[in-house]
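> Sharing a sequence plus its predicted fold:
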Amino acid sequence: MVAVSRRRALVLVLLLAALRRRSRRRSRWWVHPLNQRRAQQGDFYRLVAELGLDPQRHLQYFRMTAEQMDELLSLIGPELTRQSTNYRAAIEPKQRLAVGLRYLASGGSLVSLASSYRLGHSTVANSVHMVCAAIEKIMMDRILPIPTEDMWKEVAKGFWKKWNFPNCLGAIGGKHVTIQAPPLSRSQSFNYKKTFSRVLLALVDADCRFLVIQVGDFGRTSGGGVFAGSHLGRGMEDGTLHVPPCTSLPGAAHLGDVPYAMVGDTAFPLKTYLMRPYPRQNLNHQKRVFNYRLSRARMVVENAFGILASRWRIFHKNINLHPQHVDTLVVAACILHNFLVNPTDNQRMLNEAEQLGLQMAPVGNMGGNRPSTAAWNIRESFSTFFSSAEGSVSWQDRMV
């Protein structure tokens, strides 16, 4: 009996020793050896700390100032906070934010970020997802509120003052956001550029700020098709978006009341609430003037996309994330665009985009479009106004 008891005790001791060795192996590899010197060699503790002393380089690296980054952290920091465990300390909210912003700003890979920040690949991916989701959750209603009647009127004032287009609710456009081919991807994501993409539809005010965005349509969908199925398109069609009632154009009451309308290119349909150019064939002078004035106002949305892509270089890469995460990333980037955009800096960002050839692919045309007589008549009213004494501008004849 004594021998049996000793053998049982010996087996128990050996079992406990094996469990201790296994536990040590697990804890030793819970943080990879290359990442155990994160505080000494990781970019967050070395480079990012130094960038705080150089405002210009901080702006180039994160595409925002240190003060703007701190303000952003104060808003979304609680959403990035996680509890430490017995095995490892939680990543600080500011480091998660730094990783997320650098991913947007550089367009680099998750693997390269993991190496430079001395973090695990899954930690970097989770940080990017957390930052984008937190921005959408916390800042969406504040930065991209649902437009009210007063907001629409302010937008229209801005377009008349800056771009000489009255009764304008904004400039609308769409761009492709290229992605890696998702698993079991279907042909709907394959666009005319022979790449896989998601579509970003946006309505923009006179200062290049996003008013309404929609993300997530398949890449092969046309601009008009995306618009028709969007909340914006359905709301405009149903009259449920608090658009102000028709009013006369400035100084031209004799032309009658004219609806407020958006401006878009030929990818969009002609509607009573959406003006597009005249077809290019056999245009008289008045119609060429209208096309010029509409194009001048519509370029605001192209400028907004240019600034977005100039700031966030991720839009010039094939984003290797799940499509659902891509949609969240695009929404977050648009929110940050509004958070950061400054009319005094817009031209600098546009010049940078032009120098580097940073352009997003436009969505394709809708195809056939049979506008109503009312839509034709409203476009004629705008056209007549732009060639009248009340609505013309001194340089328009030289431009057409």
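Good, I have the coordinates. Not measured: the values here are computed from a predicted model.
> rest of the way, CA atoms for contacts and neighbours
OK.
> ok now the lengthiest helix in the chain, how far from the chain's centre?
The residue-count maximum for a helix in the chain (DSSP state H) belongs to helix 2-30. Here helix 2-30 is found 55 Å from its chain centre; the criterion is CA atoms, centre = their mean, to the nearest Å.
> Would you mind listing the residues in contact with the spatially most central residue of the chain?
The centre of the chain sits closest to residue 334, judged by CA atoms, centre = their mean, with a distance of 3.1 Å. Residue 334 sits next to 210, 308 when contact means CA atoms under 8 Å, 6 or more residues apart in numbering.
> Now stretch 99-109: buried residues?
Residues of stretch 99-109 classed as buried by neighbour count (16 or more other CA atoms under 10 Å): 99-107.
> likewise stretch 336-350?
336-341, 346, 349-350.
> do the same with stretch 161-177
Quick answer for stretch 161-177 (16+ other CA under 10 Å): 163-177.
> okay, pairing it with this:
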Amino acid sequence: MGPIRGSKKKRKIEFENGFDCGSSEEGSVDWLDELSKRIVGSVSPSKGVDQFESVFKVSRKTFNYICSLVSEPMMAKTTKFVFLNGESMSLNDQVALALRRLSSGDSLIGVANFFGTNHSTVSQVTWRFVAAIEERGLHHLQWPSSEEEITQIKSKFENIRGLPNCCGVIDTTHIMMLLSATDQTIDVWLDRKDNHSMILQVIVDPDMRFRDIVTGYPGKMDDASVLQKSYFFNLSEKGKRLNGNKLKLSEGTEIQEYIVGDSGFPLLPWLITPYQGRELPETKTEFNKRHFATRLVAQRALARLKDVWRMIHGVLWRPDKNRLPRVILACCILHNIVIDMEDDAFDELSLTGQHDSGYRAEVCDMADKKASLSRDKLALYLSGKLPV
């Protein structure tokens, strides 16, 4: 799957309080009470709301918005879903079920038992939800579309550790899979840690929002190869991305817009990587410290993604490799929706800090000479040693 573009500039999504995302019955507090009872038995409304956020990893406000987003494509289908007692599932029920499947990491049977339905229904409802999020939610995942928005992003990155004119951080993570021994493509997916995995490459803004993603490639591919196959790479190489205002560092010295990445990526005019080697000069050591502190934004974003949407955190048992990229995309869109909604649940969730445990950074020796000179000047500028 190529990079997906969505998301307008950061904004709080507005909607009327008590938005009815189905019938008046579905949008009422009564539905939440019924769901709470189904999950934890009879509880008070306030405790039910707390339980709701811990179970579905989003606030009630964000849940309502997600229902409104997917309502039309999900309810347009003629297929009806029911609980084991024969009661029909409302839109709210279906969204809740899909969110539980994506956020818990539980098996189909586990989620089915949780809701009182069968595993086939869980699979079908989740896939319908994934398709609906992909159809209606891509505007939440998009490269900045205005000069004002990109200026805000640059300012926030500079406030982290001083890197000027920086527009994003690129990183990758592995989505683990347990494949059948009879799978004819099993060796294709074997990565350098002898795990079967699928790569997710992301470019992140300072608010941990995904601005571009690439997924679907085997884990055996290195970071540089995945990057070079991406739409983002092609646009940047052609000067159609990261082509905004250049920043004057000193008389006769300026630097273009760029993103930063670790040593697994090539050093390019629009992609600045850290210096390699030991016993580096003070200016280069200081640059690497600032560079690393900025890159932490992407590491935290990926850790948050996997901590919240735990279906892609553990080892997926014999996944459909054609559908998995779309599941990953849906999780990335949901990650961004929570940020765009300024959801309090986002801040209250704990982070493990790990998204690719056991994987050591790769090293790419590819370095553009012009980019190397630009990095040197940037390092001198940050240390205050660049001649005026």
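Alright, I've got the coordinates. Since we're looking at a predicted model, the values are computed, not measured.
> sorry, back to before: to which residue of the second structure is the residue nearest to the centre of the first structure aligned?
Aligned counterpart of residue 334 of the first structure in the second structure: residue 332 (TM-score structural alignment).
> Next, find the distance separating residue 383 of the second structure from residue 262 of the second structure.
Here residue 383 of the second structure is placed at a distance of 21 Å from residue 262 of the second structure (CA to CA, to the nearest Å).
> Those two - which one has more neighbours?
It is residue 262, of residue 383 of the second structure and residue 262, that has more neighbours when counted by other CA atoms under 10 Å, with 24 against 14.
> which SS state does the nearest residue to residue 362 of the first structure once chain neighbours are set aside fall under?
Closest residue to residue 362 of the first structure apart from its sequence neighbours, by CA to CA, 6 or more residues apart in numbering: residue 175 at 4.4 Å. Residue 175 of the first structure falls in the strand class when you classify it by DSSP: H, G, I helix; E, B strand; the rest coil.
> mind listing what residue 175 of the first structure touches?
The neighbourhood of residue 175 of the first structure, defined by CA under 8 Å, 6+ apart, consists of 199-201, 305, 360-363.
> Sitting in helices, which of these do you find?
Using DSSP H, those in helices are residue 305.
> one step back: just the buried residues of stretch 336-350 of the first structure now: which is nearest residue 93 of the first structure?
residue 336 (17.5 Å; CA to CA).
> isn't there a strand covering that closest one?
No: residue state for residue 336 of the first structure (three-state DSSP) corresponds to helix; a strand is not indicated.
> Distance from the chain centre to stretch 180-198 of the first structure, please.
On CA atoms, centre = their mean, the centre of stretch 180-198 of the first structure falls 19 Å from that of its chain.
> Against residue 164 of the second structure, how distant is the counterpart of residue 154 of the first structure in the second structure?
Using TM-score structural alignment, the equivalent of residue 154 of the first structure in the second structure is residue 152. In this view, residue 152 of the second structure and residue 164 of the second structure are 12 Å apart by CA to CA.
> Same check for the contacts of residue 175 of the first structure, but in the second structure.
With both residues aligned by TM-score structural alignment, their matches' CA atoms under 8 Å, the contacts of these that the second structure also has are 199-201, 305, 360.
> So the residue lying closest to residue 197 of the second structure once chain neighbours are set aside: helix, strand or coil?
Residue nearest to residue 197 of the second structure in three dimensions, not counting chain neighbours: residue 176, with 4.4 Å by CA to CA, 6+ apart. Here residue 176 of the second structure is recorded as strand under three-state DSSP.
> Pull the contacting residues for residue 176 of the second structure.
By CA under 8 Å, 6+ apart, the residues touching residue 176 of the second structure are 195-198, 312-316.
> Of these - the most surrounded one?
residue 197 (26 neighbours).
> Sounds good, over and out.
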